[in-house]
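Enquirer: Got a predicted structure here, sequence first:
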Amino acid sequence: MLWTLAGILLVLWVLGLIFKIAGGVIHILLVIALLVIVYKVIKGRVTG
């Protein structure tokens, strides 16, 4: 589920950059997506 959320946020970020939508909000989406990915990777390594 987290990978799906991260993927959706990344797609929205790319679309925002392409169509110049929402200015700074697009970068917030990127940061959120990256945090989700990092969390998933760290959680995966800790739990094995």
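Expert: Noted; the coordinates are in hand.
Enquirer: going forward, measure contacts and count neighbours with C-alpha atoms only.
Expert: Fine.
Enquirer: mind checking the longest helix of the protein?
Expert: helix 24-47 (DSSP state H).
Enquirer: Who's the closest spatial neighbour of residue 22, skipping the chain neighbours?
Expert: Spatial nearest neighbour of residue 22, chain neighbours left out: residue 16 (6.9 Å); criterion: Cα to Cα, 6 or more residues apart in numbering.
Enquirer: quick one: secondary structure of the one you found?
Expert: helix (DSSP: H, G, I helix; E, B strand; the rest coil).
Enquirer: take the one below as the second:
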Amino acid sequence: MLGWALTFLVIALIAAALGFGGIAGASAGIAKILFVVFLILFVVAMIARAAKGKPPV
């Protein structure tokens, strides 16, 4: 998930550098959404792991 977010971020940066504003904006938006989803899933996984009694890695 984080890899996809980074991929869209790179696409957005390249598109912005080449002057493609629409593509850059869309790619940056997708990257933001994927990053937030990644953070939410990460926090849920850490809470679930703590609830099982396993220490964090």
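Expert: Yep, it's here. What you are looking at is a predicted structure, and each value in this text was computed from that prediction instead of being measured.
Enquirer: What count of nearby residues applies to the residue mapped onto the residue nearest to residue 22 of structure 1 from structure 2?
Expert: Here residue 16 of structure 1 is matched to residue 8 in structure 2, going by TM-score structural alignment. For residue 8 of structure 2, the neighbour count with other Cα atoms under 10 Å is 20.
Enquirer: what residues are up against residue 8 of structure 2?
Expert: Counting by Cα atoms under 8 Å, 6 or more residues apart in numbering, residue 8 of structure 2 makes contact with 27, 28, 30, 31.
Enquirer: Quick check: the gap between the second one and residue 13 of structure 2.
Expert: Remark: distance between residue 28 of structure 2 and residue 13 of structure 2 (Cα to Cα, to the nearest Å) = 8 Å.
Enquirer: residues in contact with the most centrally placed residue in structure 1?
Expert: Geometric centre of structure 1, nearest residue: residue 33, 1.5 Å, by Cα atoms, centre = their mean. Counting by Cα under 8 Å, 6+ apart, residue 33 of structure 1 makes contact with 5, 6, 7, 9, 10.
Enquirer: This completes my enquiry, with thanks.
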